[in-house]
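Peer 1: just the structure for this:
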Amino acid sequence: MSEVVICRFTEGDVQGVIDVILPIQREEFEIPISAADQPDLSDIPGFYQVGSGDFWVAKIDGVIVGTIGLKDIGEGQAALRKMFVAEAWRGREFGVATALLQGLLAEAKGRGIGEVYLGTTAKFLAAHRFYEKNGFSEIGENALPERFPRMAVDTKFYRIALA
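Peer 2: As a prediction, this is how the structure comes out:
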């Protein structure tokens, strides 16, 4: 099996990112959303790659199979966004999700981020288990920082401290 390579997003990755994210949102989870409904996807450098934030892709044999974003929200806090792994590449045997998350957390800590928050939908049950296994704790919406970028579809929220 080919190795998973985590790379910092570049402009040439735009279509690959959309090709991973949209089918998961629309077909797998039946969320009626388009790329146009997600302005962060049309300007990943301007939305994510500022301050202590960034955006990474997971590639296998040069093909994007996963994505993850870190949005700097100030005061040593960040939001984890756009973590998606193509269905064919999920599971412990491939390690794509773990590589993406561990890479993001290491980078965040190295950049002085002390806390990472995330929001997800109630439908993403496997994601809930994954985040909890990786040290995230569920929190109430009222415990989110004021600057946290809430998405309308998010109903569950998590936090991890990187002390």
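Peer 1: when you work out contacts or count neighbours from here on, use the C-alpha atoms and nothing else.
Peer 2: OK.
Peer 1: and residue 107, how many residues sit next to it?
Peer 2: Applying other C-alpha atoms under 10 Å, we find 16 residues neighbouring residue 107.
Peer 1: one more sequence to fold, the one below, so I can look at both together:
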Amino acid sequence: MAGDRDGNGNYRGSATVTITATDAQSGVRTVEYAIDSGGWAPYPGPVRVGAPGPHTLRYRATDRAGNVSAEKTVTFTVVASGSDACPDSDDRPTVVIGDDDTGVANRDTGNGCTINDLIAEHADYPDHASFVRHVEAVTAPLVANGVLTRRSQGVIVRAAARSEIGG
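Peer 2: Okay, the predicted model is just below:
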């Protein structure tokens, strides 16, 4: 766990969780994690959690022989850092574009803005292609920073492409 902590041990603004797994016999094939009540996802690297509140991160590994480790957990609390870039956040539990609920968790991106805030489906776009390019552009760094998996990004971009937003 990494991040700026307050006097109570809470993480200010965000916490970053790094998972390591080893297997001396056959080697590690995959590592997965899940945040709070979310589903399992491939571990892309350090996971940053910025949504204020208590959190539980679950994790497990599978070795090359197919053995799955026992689920382990780490619990922590994130408190606001005082710099909320989106004070009126779209805090729906999942990313929604138009009428399409993607099922992807609408996570805080680290500065008080959610994924839905960054997508900004109600902003003005000159045409539909511009909106889709915008969604691709705002989700790419979220993949690089471990907020989204590539698969989740693809689900969101496809929902943007199916929408009628823009123009």
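Peer 1: what's the TM-score here?
Peer 2: Overlay of the two chains. TM-score (TM-score structural alignment, normalised by the length of structure 1): 0.30; 79 aligned residues with a C-alpha RMSD of 4.8 Å.
Peer 1: list the buried residues in the lengthiest strand in structure 1.
Peer 2: If you go by DSSP state E, structure 1 has its longest strand at strand 63-74. Neighbour-count burial for strand 63-74 of structure 1 flags 64-73 (criterion: 16 or more other C-alpha atoms under 10 Å).
Peer 1: pick the one among these closest to residue 106 of structure 1.
Peer 2: residue 70 (11.5 Å; C-alpha to C-alpha).
Peer 1: after the longest helix belonging to structure 1 comes which helix or strand?
Peer 2: Longest helix of structure 1, by residue count under DSSP state H: helix 96-110. The C-terminal neighbour of helix 96-110 of structure 1 among helices and strands, as given by DSSP states H and E, is strand 115-120.
Peer 1: tell me the helix or strand right after that next one.
Peer 2: Following strand 115-120 of structure 1 in sequence, per DSSP H and E, is helix 125-133.
Peer 1: contacts for that following helix next, please.
Peer 2: 137-138, 158 (C-alpha atoms under 8 Å, 6 or more residues apart in numbering).
Peer 1: which positions in the helix or strand following it come out as buried?
Peer 2: Using DSSP H and E, the next helix or strand after helix 125-133 of structure 1 towards the C-terminus is strand 137-139. By neighbour count with 16+ other C-alpha under 10 Å, strand 137-139 of structure 1 contains the buried residues residue 138.
Peer 1: helices or strands next to strand 137-139 of structure 1 in the packing?
Peer 2: Identification of packing neighbours for strand 137-139 of structure 1 by 3 or more C-alpha pairs under 8 Å, 6 or more residues apart in numbering; DSSP states H and E yields strand 156-161.
Peer 1: circling back to that earlier point, could I get the contacts of helix 125-133 of structure 1 as a markdown table with distance to residue 116 of structure 1?
Peer 2: Below are those laid out as a markdown table (distance: C-alpha to C-alpha, whole Å):
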| residue | distance to residue 116 of structure 1 |
| --- | --- |
| 137 | 11 |
| 138 | 12 |
| 158 | 8 |
